[in-house]
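Student: here you go, sequence then predicted model.
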Amino acid sequence: MLSRSINSKRLAFGSRFISQTSGLLQTVSPLERPVTVDRELPDPFAKKRQNRRYFWAYAIGVTILCGIIFNYEKTRSPIINSTMYFLRRSAVAKDQLGDHIDFKTSWPWIWGKLNTVQGDINIHFDVKGDKGLGELRLKAHRESSRHPFIIEQFVLAKDGIDHDLTNDPTIDFEI
């Protein structure tokens, strides 16, 4: 046993304490220990200018990343997949762009509104083929989710000339 001269003090060993008055070993959780700070805490307002720069850099970065994520979702939309399927099988598109029709770049950017829940599609994006580049424009709407889309405009623009793909007899446009 320990000496009884230090009656009310405790000696700390890890998460256990030895009580000097009773000599018993007591287990105390780390949450019950007093919190102490060995140094002065930093002042969050000391570097206001630098903190504002960090905030704006973070906000701009998050905005750009959200735009990239939303555009990626557009490129993987069933509407875009169907549109590319129709474009690849269209005789007019093959005549203008050639074979191997695909997006212009490996990271395509879909411009415009693509909201299938509200039934509103008004998009355009760049495509390429063996013969050259073009821009595909699609505008469609629907009254409700129970109705099919009504295609107002499905155009392949190449060299300033618009080619209407809805009049192509080789494919049936039902989106």
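Tutor: That came in fine, so what should we check first?

Student: hey, let's count contacts and neighbours off CA atoms from now on
Tutor: Noted.

Student: all strands of this structure, in order?
Tutor: Along the chain, counting by DSSP state E, strands occupy 10-13, 16-19, 25-27, 102-103, 111-115, 120-128, 133-141, 150-158, 161-164.

Student: to residue 36, which of those strands lies closest?
Tutor: Minimum separation from residue 36 across the strands of the chain (CA to CA) falls at strand 10-13, 15.2 Å.

Student: show me what that closest one is packed against.
Tutor: strand 16-19 (3 or more CA pairs under 8 Å, 6 or more residues apart in numbering; DSSP states H and E).

Student: this is the comparison structure:
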Amino acid sequence: MIPAPGPNTGPLMERRADRELPTVNPARRWLWTFPIFAVAVGAAMFGIFNYQKSSSSVVNSTLYALRTSPRAREILGDEIYFAQQIPWISGEMNQLHGRIDISFWVKGTKAQGKMRFRSIRPDRMSFFRTEEWSLETEDGDVVQLLDSDFDPFQQQ
């Protein structure tokens, strides 16, 4: 057997089958990289789930209804959209089991506030029923946007 090349022996010019393998360093360097990997995967997972919520039809519909609501336009002004460039949608959006309870920050030309939307489906064969649709202003005032006259999510 020919010994493996050392660190300062120069380039390996030929490969030989009778050469012994280099020694493997048994240090566990991966132990400190695994937590970094786990944090990166967790952050990516949260980002992907939040993107899925922010691009859902429920969020788009509530944002559209907020834009067309006279009360919301009176409080927030025109050009109502997400308050941040990358919005964070808090809460649960489980349409399969009939539970939607989300909130996110919106802004207009006058002010900004936190919009909350909660809707349930009592059983599998019924439609969603909106329980709460409100706007909390920066002052802490909560304005109920859902009343008997204006329910943008009511089935026709």
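Tutor: Structure received. Since this is a predicted model, take the numbers as computed values, not measurements.

Student: residue contacts, the aligned partner of residue 120 of structure 2 in structure 1?
Tutor: Structural alignment (TM-score structural alignment) places residue 120 of structure 2 against residue 141 in structure 1. By CA atoms under 8 Å, 6 or more residues apart in numbering, the contact list for residue 141 of structure 1 reads 119-121, 149-152.

Student: run those residues past structure 2 and keep the common ones.
Tutor: Here is what carries over to structure 2 from these, by both residues aligned by TM-score structural alignment, their matches' CA atoms under 8 Å: 119-121, 149-152.

Student: show me how far the longest helix seen in structure 1 is from its chain's centre.
Tutor: Secondary structure of structure 1 per DSSP state H: the longest helix is helix 48-75. Computed by CA atoms, centre = their mean, to the nearest Å, the chain-centroid distance of helix 48-75 of structure 1 equals 11 Å.

Student: ditto for stretch 43-59 of structure 2
Tutor: Relative to its chain's centre, stretch 43-59 of structure 2 lies at 3 Å (CA atoms, centre = their mean).

Student: how about stretch 17-32 of structure 2?
Tutor: Distance, centroid of stretch 17-32 of structure 2 to centroid of chain: 41 Å (CA atoms, centre = their mean).

Student: pull out the buried positions in that stretch.
Tutor: In terms of neighbour count (16 or more other CA atoms under 10 Å), stretch 17-32 of structure 2 has no buried residues at all.

Student: straight-line length of it, end to end?
Tutor: End-to-end distance of stretch 17-32 of structure 2 (CA to CA, to the nearest Å): 36 Å.

Student: any chance of the kept ones among the contacts of residue 141 of structure 1 in TSV, plus neighbour count?
Tutor: Listed next are those as TSV, based on neighbours: other CA atoms under 10 Å:
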residue	neighbour count
119	17
120	17
121	21
149	20
150	16
151	16
152	13
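
Student: reformat the residues you listed as TSV; add distance to residue 74 of structure 1.
Tutor: Putting those into TSV (distance: CA to CA, whole Å) gives the following:
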residue	distance to residue 74 of structure 1
119	14
120	13
121	11
149	17
150	19
151	18
152	20
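
Student: farthest-apart pair in those residues, please.
Tutor: Spatially, the most separated pair among those is 119 and 152, at 12.7 Å (CA to CA).

Student: give the residues shared as contacts by the two.
Tutor: 140-141.

Student: so which of the strands of structure 1 comes closest to residue 53 of structure 1?
Tutor: That would be, of those and by CA to CA, strand 111-115, which comes in at 30.3 Å.

Student: nearest the middle, which residue of structure 1 would you pick?
Tutor: Centroid-nearest residue in structure 1: residue 69, 2.8 Å away (criterion: CA atoms, centre = their mean).

Student: contacts only, for residue 117 of structure 1.
Tutor: Contact analysis of residue 117 of structure 1 by CA under 8 Å, 6+ apart lists residue 145.

Student: aligned to it, what sits in structure 2?
Tutor: Under TM-score structural alignment, residue 117 of structure 1 pairs with residue 96 in structure 2.

Student: one more: residue 155 of structure 1?
Tutor: Superposed on structure 2 with TM-score structural alignment, residue 155 of structure 1 falls opposite residue 134.

Student: count of residues packed around its match?
Tutor: 20 (other CA atoms under 10 Å).

Student: counterpart of residue 31 of structure 2 in structure 1?
Tutor: In structure 1, residue 31 of structure 2 lines up with residue 52, judged by TM-score structural alignment.

Student: typo on my end, residue 42 of structure 2
Tutor: In structure 1, the residue paired with residue 42 of structure 2 is residue 63, using TM-score structural alignment.
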